[in-house]
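>>> sequence below, structure please.
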Amino acid sequence: MFPFCLTITLIVFFYKLRKTLIDMGIQIHMYQMKQLKNKSQRKLESLQKNEVKSFNQKVIKFIEIGEILIKAKKEKLNPYKILEQKIGWDNIIFEIEDAKKLAKSKNFSYLNFIDTRYNYLRNYSPDFLKYFEFIPVKSSLELMEAIDVLRLMNNRKSRKLPVNIPVNFLPKKWKDYVIKKDGKICKRHYEMAVLDEINNEIKSGNMAVKGSEQYQNFEHYLINKEEFKITDINNYQLNFPENFQTYIKERKEKLQSQIELLKIKLPTSKTAYGLNGKIYLHKLSSEIPDNTDEFINDIFKKIPQIKLTNMLLEVSKWTNFTNELSHLSNGKKVNESELPILLSTLLALGTNIGLSKMADHTYNISYHQLAYVSQWYLQEDSLRRAIAQLVNFQHHRSLASYWGDGTSSSSDGMRMKVPVSSFHAKYSKHLGFEKGVTVYRAVADQFQSYYTKIINIDSREALHVLDALLSHNTELDIKEHYTDTHGYTDQVFALCHVFGIKFAPRIKGISDLRLFYTDEIDSGVKEYFHRKINFNIIERNFEDILRLVVSIREGRTSSSFILSKLGSYARKNSLAQALRELGRIEKTIYLIEYFLDADLRHRVQKGLNKGEAVNALSRKLNFGQQNEYYEASYIGQTQKSLASDLLINIITVWNTVYMEAAIKELEKEGKNRPDLIPFISPIHWEHINFFGDYSFEMKEEYSLHKLRIIKV
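Here you go, the predicted model:
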């Protein structure tokens, strides 16, 4: 008989597993429908491409016939006789019939080519309809009736559709293919249309799936209205008033003051200029002093060479980060004799060497020992705690304070190929149409990599910005965050403002962005603005916005999940529209500042450069398999990305400590340049030996009070 606690654990495990499997089943169906459309679309494009040549030939033939007719009229000749002589009637008839086919094909859509995928869909669609229970939220009841019709036909193994089946739910694009000219309904097209509409309705939030976690009614993810009424908003440290009138007064004043500033400063600005209704940026001059590289070289000439294994041992003694990597089951920490096995496993995963090859290059450590540590000690939670330990250690270093105070950061994605069969990996043109995932990483102003997650390679990076800012569990207090274009949407602007974070993206094609205003606007700058902010829709959804934010703060849902839901819903979704309007206020305020303030542009550029430097180190560390993950599971890919981040932070910490010592030595020599320290970086690896056999035996003990010898 199972112990009670173990029984409860198994119940919870299987409950969550069931939800996960239901979600995966829906995702597989969505993927199949996407493949159906993409492959049919490619066939259509191939047909159109082949017909371009035929179309040109027909145009040339038409011109030839036209010239013959014009000549016959001018010279009063018999046109039929000339056409017979020059082209021939049989050829003319053939060309006309061929042109009719060409004209008919111009009305094709991808649906003309879906028949070839029908048998493939039938491999799973009967079971899909049988075992998944769909719940209408805003869906047409006729669609639910159509699903029941197909279920009944599958149960009876019937090949004929019953009379008077529902068709009004079909969108126009499908009706022409489902309902034939004689009024009869094509069974296979009807079935494919129902499967497609299920896909569309689930994505748009109009249909929920029973037992699912990701495909529930949107209200399921928010704190309920009754509970919200007794919630004290002040407990959540939001940069957002509880009262709409207070909010609208404050934001109108702020936006209006920015518009006035634009009116005054733009005509004489050295950072931007207006032209033909658009605002353009002047090129930003570099703020890095010319002799910075020379100072960096002076520092790193004094830093000793070191093996990566010895670096891990030293940083482990300084920070005790390995104490966070405890046994999943019993919480046991590794002892001194087991430490080399733990660090070897970290190296194997973080450098992408793999456990087998690492076992071949280490002394007295077997593959089974490495695999055991990987499974039981290097779980996601423990790796994140160890990373937080290193991030906090770096945060308190005196040298790191020159680079920032831990209140700003940037985030960006790094694509990784996945050559093995993986449910989470998708094809991408950025990887030469190979499968891959994106490692999304957030980097603080002191060069710590403080948050990492694996996301779909076709996922918009903007969806995951707030996950990094709200879920890192370090001592960093991020108040300003930078991304590139992929990390920005109006809704991210909105939520960052609500959470008290200044969102500062570097946006490609910034001159083409639309600005918005509140009330009337001065004619001197009106040409740069698109329209008024719709405060009415914000007011109607103000309580729901607060409910959404509180739900994220309480951890009931993640910001990436909510944003992906709102992004997939129809544009008429009221809450999604309200968040966009909210974001447009903050975006306009930010853009005006960005146009006029060179210091802000420098901060954004510097923050993104730090993230790029850390990504470069990450690529260097992935020397085992060049930017490829041979892990099929999301858990395995996450483990590797976090192990890599742990190594990145270890290198950053070690370099920072030894840079401090090197700068003290330069101070003695009269060569220190405190004015240049803000422009240097701990992201260097020329002095690190990454290769060879991996030994964790040091001939001499080192500590923070007894460092390696600095070169004089």
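
>>> from here on, contacts and neighbour counts on C-alpha atoms
OK.

>>> okay, how far is it across stretch 266-278, tip to tip?
Stretch 266-278 has an end-to-end distance of 12 Å (criterion: CA to CA, to the nearest Å).

>>> another for comparison:
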Amino acid sequence: MRIFLPKLLETIEFSGTETSVPILSAWEFLRSIEGKVRPELSVAPLALVNKGWARLVIEANGEINRKAYSFCVLQCLRAALRRRDVFAAKSSRYCDPRAKLLQGAAWESARAGVCRTLNLPPTFEVELKLLTSQLDEVYRRTSANFPTNAAVRIEQEQGRDTLVLTGLDKLDEPSSLVALKQQVAAMLPKVDLPEVLLEVHARTGFANEFTHLSQTNARVEDLHISVCAVLLAEACNIGLEPLVRSDIPALTRGRLSWVQQNYIRQETLIRANARLVDAQTQFRLAKIWGGGEVASADGLRFTVPVRTINAGSNGKYFGVGRGITYYNFTSDQFTGFHGIIIPGTLRDSIFLLEGLLEQQTSLSPVEVMTDTAGYSDVVFGLFWLLGYQFSPRLADIGEARFWRIDGKADYGVLNGLARNQLNTELIACNWDDMLRVAGSLKLGTVNASELMRSLQRGQNPSTLAKAIGELGRIVKTLYLLAYIDDEAYRRRILTQINRGEGRHSLSRVVFHGQRGEVRQRYREGQEDQLGALGLVVNVIVLWNTCYMDAASSKLRELGQDLKLEDLARLSPLGYKHINLLGRYYFSLAEPLKHGELRPLRDPNTPDDYEVI
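Sure thing, here's the model as predicted:
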């Protein structure tokens, strides 16, 4: 600790919220005694010392143990930084995200435009009437349908009504769908993954989006081949070596290394991926699957065996090691349109809005499905303010709380569930600040994940966070009522989440090298590699969709009647017809058959060998 603490005390200025005052006071005390051999420790601020630390900090004679106190302050400071109670002003990661919100004259001039864009009134009274009417109507409709809804029932648990929802049964596959799947699968050509990349480039030109880092227009012959080879090496996690061919200029080690260093980066990966996502929207089959308005979000976990600060621990996913989460977004057309690298397994809900607001494709999703881990009242509130529908799959609906605005309304069988009263006055008092938050997110003045982190911090949320959460309780209750009342809605959510999980399964198969572990030490390298993985999976999805579309057209030409509901249940995530592992050749030149040696390589051509 003494190696870094003096420099830390001297260099970094911290500030924080009201709840961080005890920590900042203790930090200032440490700063005041730094360098003193025998400081007066009896005046040390002890408000941050909990019972666990008190046994170590306060000795039997009542004196303060300096070392233990310093460790206690550092632990509290670290925790406060992570939950955004304490800020480092000049840090890009730990600065106060609220300082970037629209303020003063900037907000005054932007308010009217923000309200028009979000279709929200400048005061809450009008919206309150609409929400009150809407919530009352949905409560009454769900209550009226309850007796005929076989999937739900209410049980008594510790003297209170608790909702029980029966899970969805697996959908049967009609014989027509089984036959269609078999026919389409049998018609897909067998192909190698490099051919898939080159063919999709020929159709879309996605490799042309990879430009040199210097922004010059310098192009080299067969650059698209080199780009596709590097993308394959990254996505399959096999490195460049298996792809090196000294007899092909586009595949020499020097060319591939040069392309990897100068062409593959987040900017070019995002542009190329956007071209693929846009191309997918043009297929008739993709339009049957969805219109791009619906998406799902989920995390794909990777172990990181190398030492890096951009990884975290989680015994469930990484065992005794550390890892990262690739939090990615899947459209209802099976394409991935955004991905975020998360150290370890931070709460998924923090990154939901970032994916929607910062994605750069032609899609405009308005509804997002996630697993239970992605939901909170604040998320519901912010999604609603920004015009999005948040639709999580609920595994613990019995623990969900239903809220009401009208305390006297009679909702029949649901009265026992609707026992929580909303504080609409809290929303009204903070409505302008809530609009300011939504406007700042929409205009991009503040990072969504940083703001979410500050709003959902610890046990003492700010008044603004409470107000957004209170609004979220209205929206959440509307969602819960629709969720239990409509089996088709639950099925639609499950279908989209399964699409995202299917993409993850395909990603695992593609990312087969080095035991499926990410061995990049730095965040940029991790982003580039997993960005390449997402892009290659999109290439496979696009290629499959193209040929499945052609196969279905061919079947129609042959007079076969294809049902729309069967086509809607096809998936472009199959890979059995694609060779992902390369090919091996078992042949020898005649001289080798007779015991002669191959010619030795020239050591003066460094591009053609690796030092061992």
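
>>> tally of neighbours for whichever residue in the first structure pairs up with residue 309 of the second structure?
Mapped onto the first structure by TM-score structural alignment, residue 309 of the second structure lines up with residue 423. Residue 423 of the first structure has 12 neighbouring residues, counting by other CA atoms under 10 Å.

>>> now for the closest residue to residue 283 of the first structure other than its chain neighbours: which residues touch it?
Excluding the flanking residues, the one nearest residue 283 of the first structure by CA to CA, 6 or more residues apart in numbering is residue 271, at 7.6 Å. By CA atoms under 8 Å, 6 or more residues apart in numbering, residue 271 of the first structure lies in contact with 281-284, 595-598.

>>> got a list of what residue 65 of the first structure touches?
The contact partners of residue 65 of the first structure, by CA under 8 Å, 6+ apart, come to residue 83.

>>> quick one: what helix or strand has it in it?
Using DSSP states H and E, residue 65 of the first structure sits in helix 4-74.

>>> onto which residues of the second structure does that helix map?
With TM-score structural alignment applied, helix 4-74 of the first structure matches no range in the second structure.

>>> now do the contacts for the counterpart of residue 268 of the second structure in the first structure.
Alignment note: residue 268 of the second structure maps to residue 382 in the first structure; criterion TM-score structural alignment. Applying CA under 8 Å, 6+ apart to residue 382 of the first structure gives the contacts 324-326.

>>> so which bits of the helix or strand encompassing residue 382 of the first structure are buried?
Here residue 382 of the first structure, judged by DSSP H and E, is contained in helix 380-395. Neighbour counts over helix 380-395 of the first structure (16 or more other CA atoms under 10 Å) mark 380, 382-395 as buried.

>>> after it comes which helix or strand?
With DSSP H and E, the next secondary element past helix 380-395 of the first structure is strand 408-417.

>>> mean deviation, that next one versus the second structure?
Superposed on the second structure, strand 408-417 of the first structure shows a mean distance to its aligned partners of 0.8 Å (mean CA distance after the TM-score superposition for the first structure).

>>> chain center to that strand: distance?
Distance, stretch centre to chain centre, for strand 408-417 of the first structure: 9 Å (CA atoms, centre = their mean, to the nearest Å).

>>> out of the contacts of residue 382 of the first structure, who's nearest residue 228 of the first structure?
Set against residue 228 of the first structure, the nearest of those by CA to CA is residue 324 (36.5 Å).

>>> the closest one maps to what in the second structure?
In the second structure, the residue matched to residue 324 of the first structure (TM-score structural alignment) is residue 209.

>>> can you tell me how far that match is from residue 268 of the second structure?
Per CA to CA, residue 209 of the second structure is found 6 Å from residue 268 of the second structure.

>>> ok so, going back, for the match of residue 324 of the first structure, which non-adjacent residue is closest in space?
residue 272 (5.3 Å).
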